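K.L.:
Pasting the sequence and the predicted model now:
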Amino acid sequence: MKQDDPHRRGYASPPCFAHEVDPIPFDCFAVDPQQEQDVARWRKAERARLLNERAALPVSVRQAAAEAVSERLDALLAARYQSVKGLTISAWWPIKAELNLRHWLESLLHRGALVALPVVVTRAEPLSFRPWTVDCRMVQGMWKIPIPADGPEVLPDVLLAPTVGWDRGGFRLGYGGGYFDRTLASLARRTLTVGVGLRSAQLLTIFPQEHDIAMDVIVTEAHTFVSDEQT
């Protein structure tokens, strides 16, 4: 995060989860309206291109990528924490050819972590997070994405976000609804944020604006990027 205070969160750009697409306009606080329009048009075109490319990949390729990402996520968590036991880790329910990490999430449960999924409680407000298990009751949330039917609201220690595109500065391109950005800006405590996507979705830049918030780490099937460092 390129801000004076590394623990300070502010509103970010429209990148977000698949279920964040929303007809309500997202206020980007842009200084230059023309620049805002140009960046928005470019992001829309890149988003469409990357989604089409991802959807065209064979299922076997996406499955192999998910397995490789799972191994890299385990390595990342092992390097950051003594154990995943007791950690609250938020991920996503895969749609639109997103990487399916549910087997990995199940393994986290067996290792003592609490797994959570994001929930839209109020339109155009930050996401909430509810615990998920393999046998919990699921219902259709907004945009018909399955969510835990009930359960207490929890705060993630580690927040994973799927990316449509990403750059080496840690900035991510998502679906454009702004829910993820509002969530980052509203978190009451420091959370490790991890963007997860395909190596082929790397962009030279997403043209980050003043309001954009970089992820702490970007993980793909081939690399782990911490800011501009590759591991």
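P.N.:
Everything's here; your move.
K.L.:
all contacts plus neighbour counts: C-alpha atoms, from now on.
P.N.:
OK.
K.L.:
where along this structure do the helices fall?
P.N.:
33-55, 59-80, 102-110, 179-186 (DSSP state H).
K.L.:
putting a second one here so we can go through both:
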Amino acid sequence: MTDAAKPDRSTLRRSLLAQRQAFAITPAFQAAEHAVRQALPALLAQLEPELLGVYWPLGGEFDPGALAYPRALPFARREPAAMQYRRWDGAAPAARDECGISSSTGAVAVPDVVLVPCVGFTREGFRLGYGGGFFDRWLADHPGVTTVGLAWSGAETQFPVEAHDRALTLILTERELIAPD
């Protein structure tokens, strides 16, 4: 497919989100969640995070909250657009960030391993998120952090990579671990 025939990123994002919502109400979703829940601890044991950056799951995303590591949740600000991580004790989040997503009131911290939700992804390690650029900006400011995209295999796609996009270190789906070159 030529670039001219590919949908723009916002159209692709809407399509992938609709597909994810439909997938989330199927029995296959439960099986996919179980598969990621089984594979992720072994991967994290190899990565040995001192502080694990997780995320508060939105509709149809894998829920990484119950992992047994010191954790931090992102907190996004709209103006100026920025994101930071705050230590999280695992209790019900006491705050919402400026995007309305549950977050923590803990101390600002920089995780060494970050789990990143993916609306879509490519084999080359690029992720399509929600369009705010928060993760990409944070990753650009923290280039030494190991990033693990969490995605459903059905979200694999192609899209034009833009200058601000940052490739992830690894992508874990219910079917495989992808280690881009």
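P.N.:
That came through fine. Please read these numbers as outputs of a predicted model, since none were measured by experiment.
K.L.:
Work out the TM-score between the chains.
P.N.:
Once superposed, chain against chain, the TM-score is 0.86 (TM-score structural alignment, normalised by the length of the second structure); 178 aligned residues with a C-alpha RMSD of 2.3 Å.
K.L.:
What distance do you get for the alignment partner in the second structure of residue 167 of the first structure to residue 130 of the second structure?
P.N.:
Under the alignment by TM-score structural alignment, residue 167 of the first structure pairs with residue 122 in the second structure. From residue 122 of the second structure over to residue 130 of the second structure the distance is 15 Å, taken as C-alpha to C-alpha, to the nearest Å.
K.L.:
Now do the strands in the first structure.
P.N.:
88-90, 114-119, 128-131, 138-140, 146-148, 158-162, 165-166, 172-173, 192-196, 217-219, 224-226, 229-230 (DSSP state E).
K.L.:
Which secondary structure elements does the second one sit against?
P.N.:
Strand 114-119 of the first structure is packed against strand 88-90, helix 102-110, strand 128-131, strand 146-148, with contacts defined by 3 or more C-alpha pairs under 8 Å, 6 or more residues apart in numbering; DSSP states H and E.
K.L.:
What of the fifth one?
P.N.:
If you count contacts as 3+ C-alpha pairs under 8 Å, 6+ apart, strand 146-148 of the first structure packs onto strand 114-119, strand 138-140.
K.L.:
go again using 7 Å as the cut-off
P.N.:
Packing partners of strand 146-148 of the first structure (3 or more C-alpha pairs under 7 Å, 6 or more residues apart in numbering; DSSP states H and E): strand 138-140.
K.L.:
mean distance, the strand it packs on to its aligned residues in the second structure?
P.N.:
Here strand 138-140 of the first structure, set against the second structure after superposition, deviates by a mean of 2.0 Å using mean C-alpha distance after the TM-score superposition for the first structure.
K.L.:
And residue 86 of the second structure, how far from residue 163 of the second structure?
P.N.:
On the measure of C-alpha to C-alpha, residue 86 of the second structure and residue 163 of the second structure end up 27 Å apart.
K.L.:
quick one, which of those two is more surrounded?
P.N.:
The neighbour comparison of residue 86 of the second structure against residue 163 (other C-alpha atoms under 10 Å) goes to residue 86, with 21 against 6.
K.L.:
which residue lines up with the more buried one in the first structure?
P.N.:
Under TM-score structural alignment, residue 86 of the second structure pairs with residue 130 in the first structure.
K.L.:
Just list the residues touching its match, thanks.
P.N.:
Residue 130 of the first structure sits next to 116, 117, 118, 148, 151, 152, 153, 154 when contact means C-alpha atoms under 7 Å, 6 or more residues apart in numbering.
K.L.:
now residue 47 of the first structure
P.N.:
Taking C-alpha under 7 Å, 6+ apart, one finds residue 164 in contact with residue 47 of the first structure.
K.L.:
With residue 63 of the second structure instead?
P.N.:
residue 57.
K.L.:
re earlier: which stretch among the helices and strands packed on strand 114-119 of the first structure approaches residue 75 of the first structure most closely?
P.N.:
helix 102-110 (12.7 Å; C-alpha to C-alpha).
K.L.:
Enumerate the positions of that closest one that are buried.
P.N.:
102, 104, 105, 108, 109 (16 or more other C-alpha atoms under 10 Å).
K.L.:
of those, closest to residue 230 of the first structure?
P.N.:
residue 104 (23.0 Å).
K.L.:
Settle this for me: the closest one is touching residue 68, isn't it.
P.N.:
No. Counting by C-alpha atoms under 7 Å, residue 68 is not a contact partner of residue 104 of the first structure; they are 10.7 Å apart.
K.L.:
what about the closest residue to residue 166 of the first structure other than its chain neighbours, how many residues close to it?
P.N.:
Distances taken as C-alpha to C-alpha, 6 or more residues apart in numbering put residue 172 closest to residue 166 of the first structure, at 4.2 Å, once the chain neighbours are dropped. Using other C-alpha under 10 Å, residue 172 of the first structure has 31 other residues around it.
K.L.:
what residues are up against the match of residue 167 of the first structure?
P.N.:
156, 157, 158.
K.L.:
cool, and residue 130 of the second structure?
P.N.:
residue 119.
K.L.:
From residue 30 of the second structure, how far off is it?
P.N.:
23 Å.
K.L.:
Residue 162 of the first structure contacts residue 195, doesn't it?
P.N.:
Yes. When contacts are counted by C-alpha under 7 Å, residue 162 of the first structure is listed as touching residue 195 (5.8 Å).
K.L.:
what residues are up against the most centrally placed residue in the first structure?
P.N.:
Ranked by distance to the mean C-alpha position of the first structure (C-alpha atoms, centre = their mean), the top residue is residue 161 at 1.3 Å. Under the criterion of C-alpha under 7 Å, 6+ apart, the neighbours of residue 161 of the first structure are 17, 91, 194, 195, 196.
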